[in-house]
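S.K.: This is the structure alone, sequence omitted:
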């Protein structure tokens, strides 16, 4: 009789084979499970550069959704903290009494921030405003893990459609202004590119902010004033319908991009959530051509092998080949434009857009969906977990 096959221990798994397994696990949770059963994980994961796992989505109730697995993750945070955004693997947390900070939920490291709501209130005219902040767009010129004392810019948008820009170096405010007092009207997104701070206007203008040695805003210049001949709606859309447009400014490799997102407001329901049935119907990508005089926008038909994650609170581009499960030249988006009083399912208007063939795909399969009722006031944002924990 043939001898029964004997299983070999995980410790005998060849390192090169283990490395291939790790590179094909887009889920951080799956990597943790592999670590639990395979002790050589530590040595192998340190020797090899692992691709980034797929990002998570924060949900209104304070949990995080793993993609594409659909797993719900619970993380331990300080009592009373509410997530209002993120930068990479740092959550932007705010308390009812206005205290703000960035926190890495894995290392528990905190970076204290100014009281941004207080900065916003100081900049508005009305001492008892009827308007309120609705989202915070936070950007830094360098990764926080390598530069924790980095300059930080926060664009605070309110429900009066005005933006307040706050410049800080943790935890001190170095300058701030409100765009209804300056030529930069209706700022909707900010980004650092090549060490400089840029702002996107609500009518497709691009502004550059010069900072002095004390990190105050010394000048602000409009370098692109319109879309020119590129204005209008995509040919695939009907001119007889109305659309809501969202604009995002994001650094992508060696390019500064504006992404325009056309959203069709499908028949309003009886609820007071105006955005309940909205759907994204088109996306357009434009590069800021800063080498011409005057500078202008030009259409982009690829992302140079990158994947782009859109978010009102923070957008991020990553080279797809360095990440697990990402598709190159694709834009990942979700529903993050509902007002804070509505607990929105971020998947109700989510998807993946291939910029090359102009097709939409679902962000997740129908079998992996967010539970329908999520109460809470966390804002939906992308969260990028580390390669391993």
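M.R.: It's in. If you're wondering where the values come from, they're calculated on a predicted model, not measured in any experiment.
S.K.: C-alpha from now on. contacts and neighbour counts both.
M.R.: Fine.
S.K.: Name the residues that touch the helix or strand hosting residue 200?
M.R.: Here residue 200 sits within strand 196-201, counting by DSSP states H and E. Outside strand 196-201, the residues within contact range by CA atoms under 8 Å, 6 or more residues apart in numbering are 141, 184-192, 206-210, 247-249.
S.K.: another one to put next to it:
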């Protein structure tokens, strides 16, 4: 067998430069041997030196890879001066200080334009807001009807947004000139999902609504009442789990940070419910089996821990999506073990946390 550590440094460098921009690839490359790891470190330091000005201006984004427990800095100028939301398709949705909205594939750097923020209704509520404040507070969630990399029948995916001061719904597709509002008599939504060819939304009181988008004026219709024992001050998420539509209740307590005179919310527990379409009722799910859920500033999604054994089964991974938590130095994120009703926090260094764009989950795809 060849001794890979004895390859000339020039050849190792050429191989490293052809790696796809995917954290796992870099991690596996660096683990081959010391000489390969040394070449990769030298290459990364050269990239950072060349892009030092861009780094200082926000063109570098940090990605934490849960499978390797490592943090990667990645040059992504398309995401500069933007806030991002994650998806399970490998795409991000970005909203910039220029008020433009894009679908962005961070590994290929492909961008797809969507109508800009000024094309939403109810602009008068935000007339006095600066762009940075708009980026922090105007949008709550986004959901896609399909993977933008695989357009069905030549059509671009439909994108639904929760937006505005009292959380309205709106829809648009790439190529549209404006966002179309959904039934402005309904508001206060917390999450949305595309499930079995329909959009569903959950309101702040746990009411499930089905969204009809194939009409001139999209509308929302009450579909199911919330479970009897939910806590109305919780946050609600919609997620598909093994072919079922589920709702997750996230409860939290307000915490006063006395030394800094700051206030934040801290998650205390989660409850998962499965929806029965025949009876239109919810039933509590006490065990996720070999699955894990990912909630936060992203489209909620589930993965099989049999396919991804580096993740913990029967757990909920969550990031901070509290609307009042834009402070540096604290981020309510961790792993909730359903069986033991226990939270294992995970934090990054203070300089890795941005009060402008909160941490998000997304599933990388090449």
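M.R.: Nice, I can see it. Just so you know, these numbers come straight off a predicted model, no measurement behind them.
S.K.: quick revisit: ok, average deviation of the strand holding residue 200 of structure 1 from structure 2?
M.R.: After superposition onto structure 2, strand 196-201 of structure 1 sits on average 0.4 Å from its aligned residues (mean CA distance after the TM-score superposition for structure 1).
S.K.: Without its sequence neighbours, what residue ends up closest to residue 288 of structure 1?
M.R.: residue 297 (4.8 Å; CA to CA, 6 or more residues apart in numbering).
S.K.: My error: substitute residue 188 of structure 2 in the last question.
M.R.: Among residues not flanking residue 188 of structure 2 along the chain, residue 167 sits closest, at 4.7 Å (CA to CA, 6+ apart).
S.K.: Show me what the one you found aligns to in structure 1.
M.R.: Using TM-score structural alignment as the criterion, residue 167 of structure 2 maps onto residue 163 of structure 1.
S.K.: Hmm, residue 136 and its match touching each other?
M.R.: No. With contact defined as CA atoms under 8 Å, residue 163 of structure 1 does not reach residue 136; the gap is 9.5 Å.
S.K.: which residues are common contacts for the two?
M.R.: 155, 156, 157.
S.K.: Helix or strand next in line after the helix or strand hosting the second one, which one?
M.R.: Secondary structure here is read from DSSP H and E; on that basis residue 156 of structure 1 sits in strand 151-158. On the C-terminal side of strand 151-158 of structure 1, the closest following helix or strand by DSSP H and E is strand 163-169.
S.K.: Which residues does that next one contact?
M.R.: Applying CA under 8 Å, 6+ apart, the contact partners of strand 163-169 of structure 1 are 113-114, 116, 119-120, 123, 149-157, 173-180, 186-188, 215-216.
S.K.: mind checking what residue 318 of structure 2 lines up with in structure 1?
M.R.: Using TM-score structural alignment, residue 318 of structure 2 sits opposite residue 333 in structure 1.
S.K.: Correction: the previous question concerned residue 298 of structure 2.
M.R.: Under TM-score structural alignment, residue 298 of structure 2 pairs with residue 313 in structure 1.
S.K.: what's around residue 132 of structure 1, how many residues?
M.R.: Applying other CA atoms under 10 Å, we find 15 residues neighbouring residue 132 of structure 1.
S.K.: which residue sits closest to it in space, ignoring its chain neighbours?
M.R.: residue 158 is the one closest to residue 132 of structure 1 (CA to CA, 6+ apart), at 5.4 Å.
S.K.: In strands only, show me the contacts of strand 196-201 of structure 1.
M.R.: 187-192, 206-210, 247-249 (DSSP state E).
S.K.: Just give me the closest of these to residue 42 of structure 1.
M.R.: Of all those, residue 42 of structure 1 sits closest to residue 192, with 35.1 Å by CA to CA.
S.K.: doesn't residue 139 make contact with the closest one?
M.R.: Yes. With contact defined as CA under 8 Å, residue 192 of structure 1 and residue 139 form a contacting pair (6.9 Å).
S.K.: what's the strand holding residue 200 of structure 1 aligned against in structure 2?
M.R.: Here strand 196-201 of structure 1 aligns to structure 2 at residues 198-203, judged by TM-score structural alignment.
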